[in-house]
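[1] Next input, structure requested:
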Amino acid sequence: MPPAPELSLPVLMLVVFAAAKLFSEIFERLGMPGLVGEILAGVVIGPSLLHWVTPVPILQDLSELGVLFLLFNVGLEVKSSELLKVGGTAFLVAIIGVLVPLGMGWVILRAWGYGQIESIFVGAALVATSVGITAQVLSAKKMLHEKSSQIILAAAVIDDVLGLIVLAVVSSMARGEFKVIDIGLTAILPIVFMIVMAKWGSHTVSRAVPMLQARLRASEAQFHLAIVLLFALSVVSMHTGVAAIVGAFLAGMSLGESVSKRVHTLVHGTTELLVPFFLVGIGLKIDLSVFKDSSMILLTAIVLLAAVVSKLIGCGAGALSLGLRDAIRIGFGMVPRGEVGMVVAQLGLAMGAVSKPIYGVVVFTALATTLVAPPLLNLAYRQTPTVGD
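    Next up, the predicted model:
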């Protein structure tokens, strides 16, 4: 197939945004989450089918901005005090939700005849949750204040740190070295950062924002301060070793109780513009060539099933004290792996610890979980009325 034509930025944004919203409208009319349609729009216009658009760097940049604003917008709607109340349950959900996928991934690959390190890498790729998709579903359904939603968000943040530790351990094993001190340091910085921001961030920001705003003359000064904090905490988050989206979420959460309704509106508008590029970007990366080999089709199906079931069992078990319905919601909410699983797969491939066929299996599984999670969440939350109903 010939390479996709190089498109100017306005044409590229037109094709991606219009395709995303067209597919979203179709899926909404079919009673399904619109964001599933937006992801599938990427599959249709991307390298897998029509080949109109390829994942060029500018689209990757827009995608990263989209997910940053998505988590920032979600954070604005969440109170840190509410999140801290569910911290114990969220920690249990995250711990069990890491151990079960790690074990299942390792067992499946070993049973298939793959080596120890490659099997562990696949298990590690199934560990961490990508909260962007779940956050979008819960935000659209206006259910961010449900207790199960709070636990999903808190557990996903904790999950990111646990995933970082697992990745550090697996990488050390692949290099033939295991340094406890280095792994300990890898864990300490992000944990300290998240605890400080969750516990004292809102209080500090609520005092600082009015003082700074009083000294500024710009008409949208409060919005400007919010955006500066968004990017500042995203940078700090990256330097402590966790994903930038964690910093974006914590920035939103620290501002939620101190900024005006106007800021919420402006952030929501920016999010509506950028999130389609994040969702279409997921679809653009789906590689259907993994299905050329029948044995790989079966392995991919088994790994994908394990990716869903392991989170449902692991995270659900950690939340059983809330009742079966909430446990199922939390389990489904922790299913998406997204870019987190892809990063692990890419690292394994670069180190020579993961073969190209297994890399394809893991990448497809990571992206497919983001595709199946919204319908599962829609099903799990269908009996709960949305705010305003």
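
[2] make it CA atoms for all contacts and neighbour counts henceforth
    OK.

[3] in what helix or strand does residue 28 lie?
    helix 9-29 (DSSP states H and E).

[4] Touching that helix from outside, list them.
    With C-alpha atoms under 8 Å, 6 or more residues apart in numbering as the test, helix 9-29 has contacts from 33-42, 45, 53, 276-277, 280.

[5] go with 10 Å
    Here helix 9-29 makes contact (C-alpha atoms under 10 Å, 6 or more residues apart in numbering) with 6-8, 30-42, 44-46, 52-54, 58-59, 62, 273-277, 279-281.

[6] I'd like the structure of this one too, to check against the first:
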Amino acid sequence: FITAMMIAFFYAMMADLVGLSGIVGAFLAGVSMESVGLRHSKDLKEGAEYLQIIFASIFFVSLGILVDVHALTLDGIIFMLVLTGIAILTKVIGCAVPSRLIGMCTRDSLIVGFGMSPRGEVAMIVALIGLTGGIIGQDIYAGIVFMSLLTTISTPIVYRNWLYRKTPSIIEKTE
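    Okay, the predicted model is just below:
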């Protein structure tokens, strides 16, 4: 596991040296080590779960700290809401339609589509790269971070209220 972490950090460093984001290198390392089996150590996934608990919290808090809520103007809020709507629609259409075409029922296709709609850490990392590179301003960055938050929160709400809602049975309707 330690060796795998060293390789991931090495790939991240190499990606940074050639002008890419460190996440690109770490992602490539993870993909290349996906099928590696270990004999006398914990599984890579099991070890990563321990680190995820720690680093995911630090990661999201550090990105959230950089958001200046006061930078959100009315135009920024409209941008965030439109971006959130587009983000959800594109994932639902892009995943639900192919699911339906391969034979899933409409309900299951929508479950797949809405399940894929959260935009999380990668969108926020790209936004952070744009912010630190001076490509986007604080208002756009805040809109993207809030869009990531809204798409993540919307999925369980849609699941609970529409897709997994129990329809009353005939007996319950007559009582």
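
[7] Same question for the helix holding residue 28 of structure 1: list its buried residues.
    The neighbour-count check on helix 9-29 of structure 1 (16 or more other C-alpha atoms under 10 Å) flags 12, 13, 16, 17, 19, 20, 21, 22, 23, 24, 25, 27 as buried.

[8] Go ahead and flag the most central residue of structure 2.
    residue 120 (2.4 Å; C-alpha atoms, centre = their mean).

[9] The residue nearest to that one when sequence neighbours are not counted: neighbour count?
    In this structure, residue 120 of structure 2 finds its nearest non-sequential neighbour in residue 148, 5.3 Å apart by C-alpha to C-alpha, 6 or more residues apart in numbering. Neighbourhood size, residue 148 of structure 2 [other C-alpha atoms under 10 Å]: 23.

[10] Structure 1: which residue goes with residue 148 of structure 2?
    Using TM-score structural alignment, the partner of residue 148 of structure 2 in structure 1 is residue 156.

[11] For that match, list the residues it contacts.
    Contacts for residue 156 of structure 1 (C-alpha under 10 Å, 6+ apart) come out as 90-91, 93-94, 97, 128-132, 134, 150, 162, 246, 333-334.

[12] Figure out the helix or strand that it lives in.
    helix 147-174.

[13] buried set for that helix?
    Buried, per 16+ other C-alpha under 10 Å, within helix 147-174 of structure 1: 147-172, 174.

[14] and the helix holding residue 28 of structure 1, how far out from the chain's middle?
    Per C-alpha atoms, centre = their mean, to the nearest Å, the displacement of helix 9-29 of structure 1 from the mean C-alpha position of its chain is 21 Å.

[15] Could you do stretch 22-35 of structure 2 as well?
    With C-alpha atoms, centre = their mean, you get 17 Å for stretch 22-35 of structure 2.

[16] Stretch 96-105 of structure 1 too?
    For stretch 96-105 of structure 1, the distance to the chain centre is 18 Å (C-alpha atoms, centre = their mean).

[17] What residues in structure 2 pair up with stretch 228-246 of structure 1?
    Using TM-score structural alignment, stretch 228-246 of structure 1 pairs with nothing in structure 2.

[18] Ok, stretch 326-346 of structure 1 next?
    So stretch 326-346 of structure 1 is aligned with nothing, judged by TM-score structural alignment.

[19] Which stretches in structure 2 count as strands?
    Applying DSSP state E to structure 2 gives no strands.

[20] now residue 104 of structure 2: how far from residue 163 of structure 2?
    Distance, residue 104 of structure 2 to residue 163 of structure 2, using C-alpha to C-alpha, to the nearest Å: 14 Å.

[21] what do you get for residue 13 of structure 2?
    Counting by C-alpha to C-alpha - residue 13 of structure 2 and residue 163 of structure 2 are separated by 43 Å.

[22] Repeat that for residue 79 of structure 2.
    Counting by C-alpha to C-alpha, the gap from residue 79 of structure 2 to residue 163 of structure 2 is 28 Å.

[23] do the same with residue 48 of structure 2
    According to C-alpha to C-alpha, residue 48 of structure 2 and residue 163 of structure 2 sit 32 Å apart.

[24] and residue 126 of structure 1, what pairs with it in structure 2?
    By TM-score structural alignment, residue 126 of structure 1 lines up with residue 116 in structure 2.

[25] now swap in residue 278 of structure 1 and tell me
    In structure 2, residue 278 of structure 1 lands on no residue (TM-score structural alignment).

[26] Run through the residues that contact residue 278 of structure 1.
    With contact set as C-alpha under 10 Å, 6+ apart, residue 278 of structure 1 has these partners: 38-39, 42, 59-68, 70, 132-133, 284.

[27] can you point me to the longest helix in structure 2?
    Selection of the longest helix in structure 2 by residue count, based on DSSP state H, yields helix 74-101.

[28] Pull out the buried positions in it.
    Across helix 74-101 of structure 2, burial judged by 16+ other C-alpha under 10 Å covers 76-77, 79-81, 83-84, 87-88, 91-93, 95-97, 99-100.

[29] Can you give the distance of that helix from its chain's centre?
    Taking C-alpha atoms, centre = their mean, one finds the center of helix 74-101 of structure 2 at 14 Å from the center of the full chain.

[30] just stretch 36-53 of structure 2 next, same as before
    Counting by C-alpha atoms, centre = their mean, stretch 36-53 of structure 2 comes out at 22 Å from the chain centroid.

[31] and if you look at stretch 65-76 of structure 1?
    Mean-position distance between stretch 65-76 of structure 1 and its chain equals 11 Å (C-alpha atoms, centre = their mean).

[32] Quick check: it compared with structure 2, mean distance?
    Its matched residues in structure 2 lie on average 1.4 Å from stretch 65-76 of structure 1 after superposition (mean C-alpha distance after the TM-score superposition for structure 1).

[33] Where in structure 2 does that stretch align, residue-wise?
    Going by TM-score structural alignment: stretch 65-76 of structure 1 matches residues 54-65.

[34] And the contacts of that stretch?
    Here stretch 54-65 of structure 2 makes contact (C-alpha under 10 Å, 6+ apart) with 49, 52, 120, 121, 124, 125, 127, 128, 141, 142, 145, 146.

[35] With adjacent residues omitted, what lies nearest to the last one?
    If I follow you right, that is residue 146 of structure 2. Nearest residue to residue 146 of structure 2 in three dimensions, chain neighbours excluded: residue 80, at 7.0 Å (C-alpha to C-alpha, 6+ apart).
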